[in-house]
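Undergrad: Need coordinates for the below:
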Amino acid sequence: MLSFVGLGLYDGEDISLKGLRKIREADHIFLEGYTSRLMGIKICEMEDQYGKTVTVLGREDVEQHPDTILEYAKEGPVVFLTGGDPMVSTTHADLRIRAAERGIKTEIIHSSSIISAVCGLSGLQNYRFGKSCSVPYPTENWFPLTPYETISANLKLNLHTLVYLDIQSERYMSVPEAVRLISAMAEKKNEPLPKLFIGIARAGSENPTVIAGNAETLVNADFGPPLHVLVVPAELHPIEEDYIRTFAGYHD
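TA: This is a model prediction of the structure:
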């Protein structure tokens, strides 16, 4: 059995009771550590909470070399932990398909996700979001424009955009960094910069930061420690506008 268990958004208290029971019943526990991170708990603290060893996996371990996980799952209960909800990332769906092809039974223990948390923290209505995108750190010879193109396409359809920010080994993109990069993309495309952004930091914690405003406002704002995520709103519904005025410091 291979159980995909969501850890939620921030710390060790976000996991469901069902997920915690699956961990305690498992012979082996793996943690996917590349699509998201729980900033409110360390691996050693997880192991203390679970009473078991947690093996951290990189992208190549899951996407290219999943045999160890699958072989263990053929013999007994295995838990595959992920930040947020397990099936938000396509790499996790691929692992479940591979398990099914080997005749391994699977199950999903869902948890809170940034997708729903963003709606609660920003007040933006969930059915008004279009395609999401990610802003990566550029390299010397690579500066992708796809994130801006996705945002622009959504705005033309009057849809909001959820923008994921790059996570590297010990480097976490901040909202101000992301806004600067999107500004550079717009300049390279010779197209206008979105008029409004909403930055969110530490969703799921006791003290999340939510700030709405134009590019200059967010570039100069202090969002504090990671993880950060960005939203580019389309035209606001009156309730959405009231919400960000009340809870995100927005003003014209």
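
Undergrad: C-alpha only now, for contacts and for neighbours.
TA: OK.

Undergrad: can you count the residues close to the closest residue to residue 137 other than its chain neighbours?
TA: Using C-alpha to C-alpha, 6 or more residues apart in numbering and skipping residues adjacent in sequence, the residue nearest residue 137 is residue 166, 6.4 Å away. Per other C-alpha atoms under 10 Å, the neighbour tally for residue 166 reads 20.

Undergrad: Before we compare anything, build this one as well:
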Amino acid sequence: MLTFIGLGLFDKEDVSEKGLRIIRSADVVFLEGYTSKLMGTAKEELEAFYGHPVRVLMRADVEQHPGELLDCAAHGNAVFLCAGDPMVSTTHADLRIRAAERGIPTAIVHGASIVSAVCGLSGLQNYRFGKSCSVPFPQAHWNPTSPLDVICENQGQRLHTLVYLDIQDTRYMTVNEAVGLLEGMAERKGVTIPLYVGIARAGSASPVVRAGPAGTIAKTDFGPPLHILIVPGELHDMERQYLERFAGLC
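TA: You can find the predicted model right below:
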């Protein structure tokens, strides 16, 4: 049996009671460590909390070499943990398909996701979000502008854009860095992004939410990771009031 369990947004206590019960009764516990991370806890704390050793898997382990994980699930009860909700990532959906192809039963225990959390923190309504995108760290010969294309397409339909920020090992893109990259793309293409909403440490006791133009965001100290960004489309009156009240929009 392979059970996919979402751990929620920030620390070890965000997991559901159902998920925690299944983790503690599992034969082997795997933790996915590449799409997102629980910044409010450490692997050692999770192991003490679960009463189990935790084996961290990186992208290649899941996408290219999942054999050991699937073997464990074929011969016992294995759990596959990830921050947020398990099925937001397409790589996890692919892993479930691979398990099914081997005749391994699977189940999902959902967790709080950043996809819904940003709506509560920003006040932007979930049904008004279009396609999401990601901003990667630039590399020597690779600096894609596709995130701006997605944003422009959404803005043309008066929709908001959720922008995921790159994670590379222990390097985490900040809201400020992402806005700088998007502003560079926008300048080269001759377009304007009038408003951003930056969010840091969703799910913690002290999240930061700030709305404003690029200049305002550039001066904001969002603090430690994880960060995420929203580029709003046209605002509804209640959305604007919420951002004014809770995100400092002027």
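
Undergrad: follow-up on the earlier one: which ones are touching the residue nearest to residue 137 of structure 1?
TA: 134-137, 172-173 (C-alpha atoms under 8 Å, 6 or more residues apart in numbering).

Undergrad: Make sure residue 179 of structure 1 is actually in contact with residue 220.
TA: No. With contacts defined as C-alpha atoms under 8 Å, residue 179 of structure 1 does not count as touching residue 220, sitting 10.3 Å away.

Undergrad: With neighbour numbers in mind, choose between these two.
TA: Set residue 179 of structure 1 next to residue 220 and count neighbours by other C-alpha under 10 Å: residue 179 wins out with 23 against 10.

Undergrad: Validate this expectation: the more buried one resides in a helix.
TA: Yes. Assignment of residue 179 of structure 1 by DSSP: H, G, I helix; E, B strand; the rest coil places it within a helix.

Undergrad: Next, the contact list for it, please.
TA: Shown in contact with residue 179 of structure 1 (C-alpha under 8 Å, 6+ apart): 215, 218-219.

Undergrad: rerun at 10 Å
TA: With contacts taken as C-alpha atoms under 10 Å, 6 or more residues apart in numbering, residue 179 of structure 1 has the following neighbours: 135, 185, 193-194, 197, 199, 214-216, 218-219, 230, 232.

Undergrad: any idea which of these is closest to residue 7 of structure 1?
TA: Nearest to residue 7 of structure 1 out of the contacts of residue 179 of structure 1 is residue 230 (C-alpha to C-alpha; 21.2 Å).

Undergrad: need the helices for structure 2, in chain order.
TA: In structure 2, the helices defined using DSSP state H lie at 17-24, 43-50, 59-63, 67-75, 90-101, 114-122, 146-156, 175-189, 214-218, 237-246.

Undergrad: Identify each buried residue in the third one, please.
TA: Neighbour-count burial for helix 59-63 of structure 2, with 16 or more other C-alpha atoms under 10 Å as criterion, is recorded at residue 62.

Undergrad: Superposed on structure 1, what's the mean shift for it?
TA: Aligned to structure 1 and superposed, helix 59-63 of structure 2 gives a mean residue distance of 0.2 Å (mean C-alpha distance after the TM-score superposition for structure 1).

Undergrad: Can you name the residues that contact residue 193 of structure 1?
TA: Counted by C-alpha under 10 Å, 6+ apart, residue 193 of structure 1 has contacts 148, 152, 179, 182-187, 214-215.

Undergrad: hmm, back to that, dump the helices of structure 2 to TSV, plus distance to residue 224 of structure 2.
TA: What follows is these, written out as TSV (distance: least, C-alpha to C-alpha, whole Å):
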stretch	distance to residue 224 of structure 2
helix 17-24	27
helix 43-50	18
helix 59-63	24
helix 67-75	32
helix 90-101	27
helix 114-122	17
helix 146-156	24
helix 175-189	11
helix 214-218	15
helix 237-246	20
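
Undergrad: looking at these, which is closest to residue 7 of structure 2?
TA: Distance to residue 7 of structure 2, taken as C-alpha to C-alpha, is lowest for helix 17-24 among those, at 8.0 Å.

Undergrad: contacting residues around that closest one?
TA: Under the contact criterion C-alpha under 10 Å, 6+ apart, helix 17-24 of structure 2 has outside partners 3-7, 12-15, 26, 29-30, 47, 49-52, 77-81, 108-111.

Undergrad: Now the buried members of those residues.
TA: 3-7, 12, 14-15, 26, 29-30, 47, 50, 52, 77-81, 108-111.

Undergrad: Any chance of CSV for the contacts of residue 179 of structure 1, columns distance to residue 129 of structure 1?
TA: Output for the contacts of residue 179 of structure 1, formatted as CSV (distance: C-alpha to C-alpha, whole Å):
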residue, distance to residue 129 of structure 1
135, 17
185, 21
193, 19
194, 15
197, 14
199, 16
214, 19
215, 20
216, 24
218, 21
219, 23
230, 13
232, 10
